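[1] Sequence first, then the predicted structure:
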Amino acid sequence: MPTDFISFRETGYFSDFICDYLDEKTELKPFYNRFPKLENFKTQIEEKSLSFSSEPRNIITQVLKDQYQNINASELTSNNIESLKEKNTFTITTGHQLNLFTGPLYFLYKIISTINLTKELKQNFPDYNFVPIYWIASEDHDFEEINYFNFKGKKIQWNSKQTGAVGHFNTEGLDAVFEVVSAEFGPGKHAEQLKEWFKKAYLNHNNLADATRYLANELFGNYGLVVLDADDKRLKRLFLPQMKKEILEESAFETVTETNKKLEGLELTIQVNPREINLFYLKDGLRERIVNIDGIYQVLDTDIRWSETELLKHVEEFPERFSPNVIMRPLYQEVVLPNLCYIGGGGELIYWLQLKSNFEAQSVPFPMLLLRNSAIIKTIKQSEKLKNLDISDADLFLDRASFINKKVRKISNIDIDFSEQANFLVKQFEDLYQLAEQTDKSFLGAVKAQEVKQVKGLKHLEKRLLKAQKKKLADQISRCTELQEQLFPNKSLQERNTNFSELYLEYGEDLIPELMNRLEPLKSEFAIITI
């Protein structure tokens, strides 16, 4: 069946700021380099080519080969890794946390957007190679954000007392989670495939980073996806100049703070605020901030301290112990990869727009920023029910109260809209105002009070009638709201709540190919997909 689209603004689920970015509003242009249009990629390629040498290409290729030693990589993925050594190869990158069993559905949309964009670029710029990269957030430490996924209204959770970078977390305890998911997935061919993926990812690998790489490769390896764990000493060594500048000059704090003031002037709610030093110290279950107190550098809540000279020597000897925070991670990515474009969600793009000035201070080209694909997936049966109930795509995105009120008014056999009567009432009072003006102006207040009283009474009657009709039409309204709840679980977008496993049980191995065929990364509209 065809894919329908609705504008991001019309959904009501995306901020005005992101919608303004998609509309290329003039006031936002200073905060990004180039808008992600096909015709702009050639200039981005030329700019990146001037700043990216053969050294990082050779290093990133070797790091990836080492990381894929125990992975059954497809020929396309292997070729993509090898091609990174070539000066005509560039990357398109997305990043994501190490969510248990991929987490929310938009994990798939991020990666599909990335893969599809590389395909489109290759068709339009055949002299270049384009490699899709999934940058795993292995150095993140927000375990509570990633230790669960939702399945049919249930929260399936992994509990662990480990601390530090989550990519280092041992997978101990996930055997118990496997028992839970095995029971929840139930029997059947598609369920057995899901169980196999979970078991081989989390029970056959010792840490969360390796488990996530395995799972992402199983899902997308045949499309050439390359999974990168940047928690590697060789890559951190490439980032040494930027880390030293951050330590000595606190450049990100100064530049991003100034940008934040400008964005706040545009009434943007700031996503992230910079620290004086935007690096963590990473070692043995520890990931904690580095601070400078009266000229002494120290790791918060520890006894680790250095003078400036000692710290610079330490970062030179052990670059792997220094971890960029949310402000510095994008810069790290662009230093180690020949990257052209970053693909992320709305919240991510907002904080990327805070960072361009720091890239300029560090003399690193700023990538294009593309909003990932977003979609709702519905079955043919659901689509037919929506048609029979006369529910439009736009109706689905209404909040529950507005959705119900609109449906009641639409299916009721009486007119519940009193706006015509209200307008007539207002017109009558306009005449009374004129009469009072001509006779005794002291009556204006009394006329106003009477107008407010009668308009309020009319609205009250409309609400009572609407409530009565809701009760009378309860069965029909229930069928409508049940469908909306299926497609918007917990009154939220499907992609922010549902795990891919629910859809895989329905569609099996057809799921990802269908999404690959339906999602268009440069279209910049919300997709409504019927499979």
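    Sure, I can see it.

[2] contacts, neighbours, all on C-alpha from now
    OK.

[3] Burial check on residue 153, number of neighbours?
    Counted with other C-alpha atoms under 10 Å, residues neighbouring residue 153 total 11.

[4] In space, what's closest to it - neighbours in sequence excluded?
    residue 489 (7.9 Å; C-alpha to C-alpha, 6 or more residues apart in numbering).

[5] for residue 282, same thing?
    Using C-alpha to C-alpha, 6+ apart, the nearest residue to residue 282 is residue 321, at 4.6 Å.

[6] quick one: contacts for residue 369?
    Shown in contact with residue 369 (C-alpha atoms under 8 Å, 6 or more residues apart in numbering): 32, 35-36, 341-344, 349, 352.

[7] Apologies, that question was intended for residue 289.
    Residue 289 touches 278-281, 299-300, counting by C-alpha under 8 Å, 6+ apart.

[8] re earlier: surely the residue nearest to residue 153 meets residue 497?
    Yes: with contact defined as C-alpha atoms under 8 Å, residue 489 counts as touching residue 497 (6.8 Å).

[9] State the distance from the spatially closest residue to residue 4 that is not a sequence neighbour to residue 396.
    In space, not counting the residues next to it along the chain, residue 4 is nearest to residue 528; the distance is 5.0 Å by C-alpha to C-alpha, 6+ apart. Relative to residue 396, residue 528 is positioned 11 Å away (criterion: C-alpha to C-alpha, to the nearest Å).

[10] on that earlier part again, any idea which of the contacts of residue 289 is closest to residue 438?
    Here the nearest of the contacts of residue 289 to residue 438, counting by C-alpha to C-alpha, is residue 278; it sits at 71.1 Å.

[11] So the closest one versus residue 233, what's the distance?
    Distance of residue 278 to residue 233, computed by C-alpha to C-alpha: 18 Å.

[12] cool, and residue 42?
    Distance from residue 42 to residue 233, by C-alpha to C-alpha: 32 Å.

[13] the more surrounded of those two?
    residue 233 (16 against 13).

[14] Which helix in this protein has the most residues?
    Criterion DSSP state H: the longest helix present in the chain is helix 444-472.

[15] relative orientation of the next helix or strand after it and helix 444-472 in degrees?
    Next helix or strand after helix 444-472 toward the C-terminus (DSSP states H and E): helix 474-487. Calculated by axes from the mean of the first three to the mean of the last three C-alpha atoms, to 10 degrees, helix 474-487 forms an angle of 90 degrees with helix 444-472.

[16] Okay, one more to line up with it:
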Amino acid sequence: MEVECIPFKETGYFSKLICDYLDQDENLKPFYNRFPKLENFEAQLKEKEKNFPLQNRAILVNALKNQYTEVTATECTIENIDLLGNANTFTVVTGHQLNLFTGPLYFLYKIVSTINLTVQLKERYPEREFVPVYWMATEDHDFDEINYFNFQGQKVQWNRDASGAVGTLDTEGLEAIMDSFSSRLGSTKRAEAIKALFQKAYLEHSSLTAATRYLANELFGAYGLVIVDGDDKRLKELLVPYAKRDIFKNEAYTTVEKSIKSLSEINPGYKIQVNPREINYFYHKEGIRERLVNKNDGFEVVNTQIRFSASELESELEEFPERFSPNVIARPLYQEVILPNLCYIGGGGELAYWLELKDYFEAFGVTFPMLLLRNSALVITEKQKNKIDNLGLNVADLFLKQTSLINKKIREISNIDIDFSPQKKLLEEQFQHMYELAEQTDKSFVGAVKAQEVKQKQGLDALEKRLLKAQKKKLRDHVVRMTDIQNVLFPNQSLQERQLNFSELYLEIGDELVEVLIQSLDPLSENFSVLTV
């Protein structure tokens, strides 16, 4: 196994906000608690320890044991669930939607990052215990985001009517998906193992939540992963005081709006990921999950006939907390209320919206977790690596936009120097003399001189492009082979991890896939990893 590292900001695939966060830009420090370095966890541990009620641990452990009644937990996972009842045990969390058959490959990288960080924390703080947690987004209701995965360049899609929280969906119709997927897998030993995993997860479990729990447990149970479903009445009871402040006082809306404004003032180019609503909760009951809004001196559930007065809604919340589902703003708070958590691990988009939330957490008296960008990886085979080397490419070259890659390499391998930068510089020097002459004689000629300079530079650009085009044609075979390997490793000109499903890597690597990732990825490296397998 060969591992090559590329700084995240040099890949071109991460936002300005995330790159500035990784650089620990001074302007961003008010928006996070502590930067995720091992030595910074000491203070985070002490803060969370003081701010996490012991009684919440007992509720959490009981809820988890009940959630695991339908799956065979490993001894390591059972031990970790029990450890959560102890005051010296803390979690590292990642979250993900219930994508069909895990969805994109980065699902694995999120959980591997989480597991590996708990191992490093245990080595650094041996007197403490650390538990990796996967939070299933069972209450999301956007079925179209999770009803497919890509395999060998094609969608494997589950088409059906769906409403309400996706976790409650039954698995009806997945037999047809199984048949279609199986026909494309082949009949190798590894293919048969994938078929069996899909069948046991989706055809032998009655809901999407149960299927996803089984699948994640099969892949990561050996490493003690604990899987949490927040759609649980006992856990939701802990959220009630915070939900009241959001629903009746709009405190989340006020604080997050201020944070978004402050972020925008730092850099108008920062993309705001999510905007708060006055009420950040859905009403979740019997196949519906719709927004709760304040309207007509009371409260309504949009797209329904459900109405509440303020007192009726408060009674509903206290009696049926499971019917109140946090949105993307409130869900992080819910997670930190019920878990003794130190760090949240997510992708760039997730961390961007977490950076909006620190003041909101402080206003609600909840410790804000450390934020860690998950591992990202490009997995290449030895055969592909040999092709890259034979083409005279560095792996980092493949992260370039395709046009830039082609132009860069054509200039490098061409026997003609197709770079008119020296000519452009000489032209600028010549026109500088003409500007001085115009200033001394008739200033009205400055504009004419400028127009002539622009025209001649455009002429050089056009000539450079024509020569490059001619060289591309001449070196067409090299260009085709370069673009072919880039298209394979960056499908749809996107990161591999966002397109491929883990099953494609499993066909290549086999049962060792997860262990290879565990051994190869360092969650604190702050680099994009390129793995040659």
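    Yep, it's here. In this text, all values refer to a predicted model and were calculated from it rather than measured experimentally.

[17] The first structure: which residue goes with residue 493 of the second structure?
    Residue correspondence to the first structure (TM-score structural alignment): residue 493 of the second structure is matched to residue 491.

[18] what does residue 463 of the second structure give?
    Aligned partner of residue 463 of the second structure by TM-score structural alignment: residue 461.

[19] Same question for residue 400 of the second structure.
    Checking TM-score structural alignment: residue 400 of the second structure goes with residue 398.

[20] Stretch 303-318 of the first structure: which residues count as buried?
    305-306, 311-312, 315-316 (16 or more other C-alpha atoms under 10 Å).

[21] In helices, which of those residues fall?
    311-312, 315-316.

[22] So which residues of the stretch 1-150 of the first structure form helices?
    8-11, 16-22, 41-51, 54-67, 75-83, 106-124 (DSSP state H, counting those that start in this stretch).

[23] which residue lies farthest from the center of the second structure?
    residue 441 (61.8 Å; C-alpha atoms, centre = their mean).

[24] State the distance from it to residue 435 of the second structure.
    10 Å.

[25] now swap in residue 73 of the second structure and tell me
    Distance of residue 73 of the second structure to residue 435 of the second structure, computed by C-alpha to C-alpha: 79 Å.

[26] ok, now residue 288 of the second structure?
    71 Å.

[27] So residue 526 of the second structure is in contact with residue 8, correct?
    Yes: counting by C-alpha under 8 Å, residue 8 is a contact partner of residue 526 of the second structure at 6.8 Å.

[28] can you give me the helices for the stretch 201-350 of the first structure?
    Here the stretch 201-350 of the first structure has its helices, by DSSP H, counting those that start in this stretch, at 208-220, 233-238, 240-249, 251-265, 308-317, 329-336, 346-352.

[29] I'd like these written out as a markdown table, with distance to residue 189 of the first structure added.
    As requested, the helices of the stretch 201-350 of the first structure are exported to a markdown table (distance: least, C-alpha to C-alpha, whole Å):
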| stretch | distance to residue 189 of the first structure |
| --- | --- |
| helix 208-220 | 16 |
| helix 233-238 | 41 |
| helix 240-249 | 49 |
| helix 251-265 | 51 |
| helix 308-317 | 51 |
| helix 329-336 | 39 |
| helix 346-352 | 36 |
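
[30] between these, which one is nearest to residue 200 of the first structure?
    Comparing the helices of the stretch 201-350 of the first structure by C-alpha to C-alpha, helix 208-220 comes nearest, at 8.0 Å.

[31] what about the match of residue 400 of the second structure, how many neighbours?
    18.

[32] quick one, what contacts the residue sitting nearest the centre point of the first structure?
    Centroid-nearest residue in the first structure, with C-alpha atoms, centre = their mean: residue 345, separated by 2.9 Å. For residue 345 of the first structure, the contact set (C-alpha under 8 Å, 6+ apart) comprises 110, 371-372.

[33] same question, residue 177 of the second structure
    Contacts of residue 177 of the second structure by C-alpha under 8 Å, 6+ apart are 156-158.

[34] 7 Å - rerun?
    The neighbourhood of residue 177 of the second structure, defined by C-alpha atoms under 7 Å, 6 or more residues apart in numbering, consists of residue 158.

[35] What's the first helix or strand after the helix or strand hosting it?
    Per DSSP H and E: residue 177 of the second structure is located in helix 174-185. Where DSSP H and E defines the elements, the next helix or strand beyond helix 174-185 of the second structure is helix 189-198.

[36] whereabouts in the first structure does that following helix align?
    Going by TM-score structural alignment: helix 189-198 of the second structure matches residues 189-198.

[37] and if you look at stretch 363-372 of the second structure?
    Mapped onto the first structure using TM-score structural alignment, stretch 363-372 of the second structure spans residues 361-370.

[38] Ends of that stretch, what's the gap?
    Counting by C-alpha to C-alpha, the terminal residues of stretch 361-370 of the first structure are separated by 23 Å.

[39] Right, I'll leave it there.
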